[in-house]
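Undergrad: Coordinates only, no sequence provided:
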């Protein structure tokens, strides 16, 4: 059936029946929502790599301080459960999974409560605090990106044992892949001035260094069977509440030096994506302009029903992050939907939902 808004079923008469009206409105619904109509049943799984923006709880199971498996994190998650997600509820990847007709949440690969029967429909290897540069993950004692790739290989072995060679190959080849990483490389690594990267590279050179690592990573997961991949651009990292707080000289406004670093990375990433699409057969690699989506929300919050974009909901919203965001943090807001950020570093569930909706529109172009 073609999606023609003017098309009418052949059975339509002057007095259409209830069945005819149902057919017409169902057909209209398909025309208005092609992304979900096409994606439902077509995408067998959502596979996720990255950092805290995509970690649903892998860090719960490793020895690191980068954890969020305690209240008030997860306050608005189904059941009010702190899962290890750095937010008050679900992440963008969870909403994207739901939008693709898959489960409502993407499980963490290291969560012992899930098995390969769950991971066959979606899995996240992401680790809060990690980055493209191995030094970044070493600083935080978290899972490096190369280890996430090793987990992906291990996952495929389990998938073949569970579903058989043919079905496993189908899942891996037809799955949608999300990559969300890079913020920590700048904020925890380069601009912390404790690693020497700021001496070794200019900001622009470091962005190029990171993108070259991203290229190696993308080529590797392509070699392992990934074909439909979207890479999230960096948000305006200088506008995170924590960066506003420490930007005393700038009067608590956005740190444009950091934002420029993010723009440099995003520009180089988009160039890389074009190169890889041209050189790797059947690869469908896209750039998700999270930077543009988030910037629009920060500049026009009232259009999205948001009242505060400068502070996090947790505590004072200026410094709280990780263990500083806890049940005893005073001043934590009652309604996180009025905030763009949950803690001083991470978005609220509402912000993630808005990003996911925009991402699904991007994904519709190649799934």
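TA: Structure received. Being a predicted model, the structure only gives us computed values, none of them experimental.
Undergrad: contacts and neighbour counts: CA atoms only from here.
TA: Fine.
Undergrad: Mind listing residues that contact the helix or strand harbouring residue 268?
TA: Assigned by DSSP states H and E, residue 268 belongs to helix 256-279. Applying Cα atoms under 8 Å, 6 or more residues apart in numbering, the contact partners of helix 256-279 are 186, 203-204, 207-208, 210-211, 215, 219, 233-239, 283-287.
Undergrad: For that helix, buried residues please.
TA: For helix 256-279, the neighbour count (16 or more other Cα atoms under 10 Å) marks 258-266, 268-270, 272-273, 276 as buried.
Undergrad: just stretch 117-124 next, same as before
TA: Within stretch 117-124, the residues that qualify as buried are 119-124, counting by 16+ other Cα under 10 Å.
Undergrad: List just the nearest of those to residue 97.
TA: Of all the buried residues of stretch 117-124, residue 97 sits closest to residue 122, with 7.7 Å by Cα to Cα.
Undergrad: mind checking how far that closest one is from residue 36?
TA: Using Cα to Cα, to the nearest Å, one obtains 17 Å as the distance from residue 122 to residue 36.
Undergrad: What of residue 247?
TA: In terms of Cα to Cα, residue 247 sits 42 Å off from residue 36.
Undergrad: Please flag which of the contacts of helix 256-279 sit within strands.
TA: Among the contacts of helix 256-279, DSSP state E puts 284-287 in strands.
Undergrad: Tabulate those residues in a markdown table, adding columns for distance to residue 111 and neighbour count.
TA: Formatted as a markdown table, these follow (distance: Cα to Cα, whole Å; neighbours: other Cα atoms under 10 Å):
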| residue | distance to residue 111 | neighbour count |
| --- | --- | --- |
| 284 | 30 | 19 |
| 285 | 28 | 24 |
| 286 | 29 | 20 |
| 287 | 29 | 21 |
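Undergrad: Check which element follows the helix or strand encompassing residue 24 along the chain.
TA: Per DSSP H and E: residue 24 is located in helix 18-32. Using DSSP H and E, the next helix or strand after helix 18-32 towards the C-terminus is helix 34-39.
Undergrad: number of nearby residues for residue 25?
TA: Residue 25 has 11 neighbouring residues, counting by other Cα atoms under 10 Å.
Undergrad: Okay, one more to line up with it:
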């Protein structure tokens, strides 16, 4: 049943993709990027929170301009930086909580993302980070500053022509389904029902953004969670069919596919009901899985372990200066046991730019 559902949604997505005009990206139509979610788009907001989920220390940022650890969970840039470059907006999308961010910076966008965040309150409480509600409140603060700086008319124009990027959900599955399943998933009866709960929260947030003026919204799906180095490692050390092997967990990847199929359905409904809005699904599963399976095609030599330390478990506070990093991060898909290298993020962003003509039409 799941495979039929996934196939039907794939076909629907293909039809949507084929309907996208084959024209140059009208980058001048997008005025700013506002990003919400987890560590995949956190540009340093967690640096200002009392949380262990931080990337504000070396070796994070070792390939960033001036080799500065900004709080991005990578060796350098992340996907929202590349989207900003692709659109010709600015080279980097900064964190809203960065004290150096000015009112003028807000006009072209910021990230409100918080590493460790999720769609489930249990996830956020575990990490002590910003949930989507708190991120939305920060957006309201930013919007107030923008209105004071340029006036209501210009502020409304900026928001209506901005691209809103949402990337969240992986931590909910990692922590609450695969690591601590009995405390959160059991009340929902099944993984599928728990995913429905997450997606309803996500849909509510998208509607909230729409109510605040957002009209161009891009929502990322889940990656192939079973191929994240930390999951590959855990799977290899417990008695299972993958014991002592470094291979992807097939069932966890199927869970991600099923979630993504449901997300595409939600996106389709939102597109049909939110007047004058463009809502698009960003497929990150396919390009990441392709990089895992065919690393040489992208110039990678390693696709199931990270560059930091052993590359099997290290991330956040346990990826630090005490760890030896690989000699060439560009040969690695993953930077730590969960997050991509900047090269990996650039591939994801380049793959996603096929959605931009639709969002700007």
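TA: Arrived safely, thanks for sending. For clarity, every value in this text was computed on a predicted model and none was experimentally measured.
Undergrad: what's the helix holding residue 268 of structure 1 aligned against in structure 2?
TA: Alignment of helix 256-279 of structure 1 against structure 2: residues 250-273, by TM-score structural alignment.
Undergrad: what do you get for stretch 56-69 of structure 1?
TA: By TM-score structural alignment, stretch 56-69 of structure 1 lines up with residues 43-56 in structure 2.
Undergrad: and that stretch, which residues are buried?
TA: For stretch 43-56 of structure 2, the neighbour count (16+ other Cα under 10 Å) marks 43-47, 52-56 as buried.
Undergrad: Can you show me the helices along structure 2?
TA: Secondary structure of structure 2 (DSSP state H): helices at 2-18, 79-86, 103-106, 121-127, 132-150, 152-160, 170-173, 181-184, 191-211, 229-237, 250-273, 285-293, 342-352, 356-360.
Undergrad: Nearest to residue 308 of structure 2, out of these?
TA: For residue 308 of structure 2, the closest of the helices of structure 2 is helix 229-237, at 11.3 Å, according to Cα to Cα.
Undergrad: what comes up buried for the closest one?
TA: Here helix 229-237 of structure 2 shows 229-236 as buried, counting by 16+ other Cα under 10 Å.
Undergrad: for that helix, packing partners?
TA: When contacts are defined as 3 or more Cα pairs under 8 Å, 6 or more residues apart in numbering; DSSP states H and E, helix 229-237 of structure 2 sits against strand 302-306.
Undergrad: any residues touching the strand it packs on, and which ones?
TA: By Cα under 8 Å, 6+ apart, strand 302-306 of structure 2 touches 227-229, 232, 246-247, 291-293, 295, 311-312, 331-338.
Undergrad: Could you identify the buried members of the residues you listed?
TA: Buried subset of the contacts of strand 302-306 of structure 2 (neighbour count, 16+ other Cα under 10 Å): 227-229, 232, 246-247, 291-292, 295, 311-312, 331-338.
Undergrad: And for residue 200 of structure 2, the neighbour number?
TA: 15.
Undergrad: Residue 253 of structure 1 versus the alignment partner in structure 1 of it, what's the distance?
TA: Matched to structure 1 by TM-score structural alignment, residue 200 of structure 2 sits across from residue 212. Per Cα to Cα, residue 212 of structure 1 is found 31 Å from residue 253 of structure 1.
Undergrad: and the gap between the counterpart of residue 335 of structure 2 in structure 1 and residue 314 of structure 1?
TA: Per TM-score structural alignment, the equivalent position to residue 335 of structure 2 in structure 1 is residue 342. Applying Cα to Cα, the value for residue 342 of structure 1 to residue 314 of structure 1 is 6 Å.
Undergrad: about what we covered before: can you tell me which of the buried residues of stretch 117-124 of structure 1 is nearest residue 159 of structure 1?
TA: If you rank those by distance to residue 159 of structure 1 using Cα to Cα, residue 120 comes first, at 6.8 Å.
Undergrad: Need the counterpart of that closest one in structure 2.
TA: Checking TM-score structural alignment: residue 120 of structure 1 goes with residue 107.
Undergrad: what do you get for residue 198 of structure 1?
TA: Per TM-score structural alignment, the equivalent position to residue 198 of structure 1 in structure 2 is residue 185.
Undergrad: Repeat that for residue 152 of structure 1.
TA: Taking TM-score structural alignment for the superposition, residue 152 of structure 1 sits opposite residue 139 in structure 2.
Undergrad: Its match touches residue 112, doesn't it?
TA: Yes. Residue 139 of structure 2 is within contact range of residue 112, at 7.3 Å (criterion: Cα atoms under 8 Å).
Undergrad: The two: which has the busier surroundings?
TA: Legend: neighbour count by other Cα under 10 Å for residue 139 of structure 2 and residue 112, higher for residue 112 (31 against 22).
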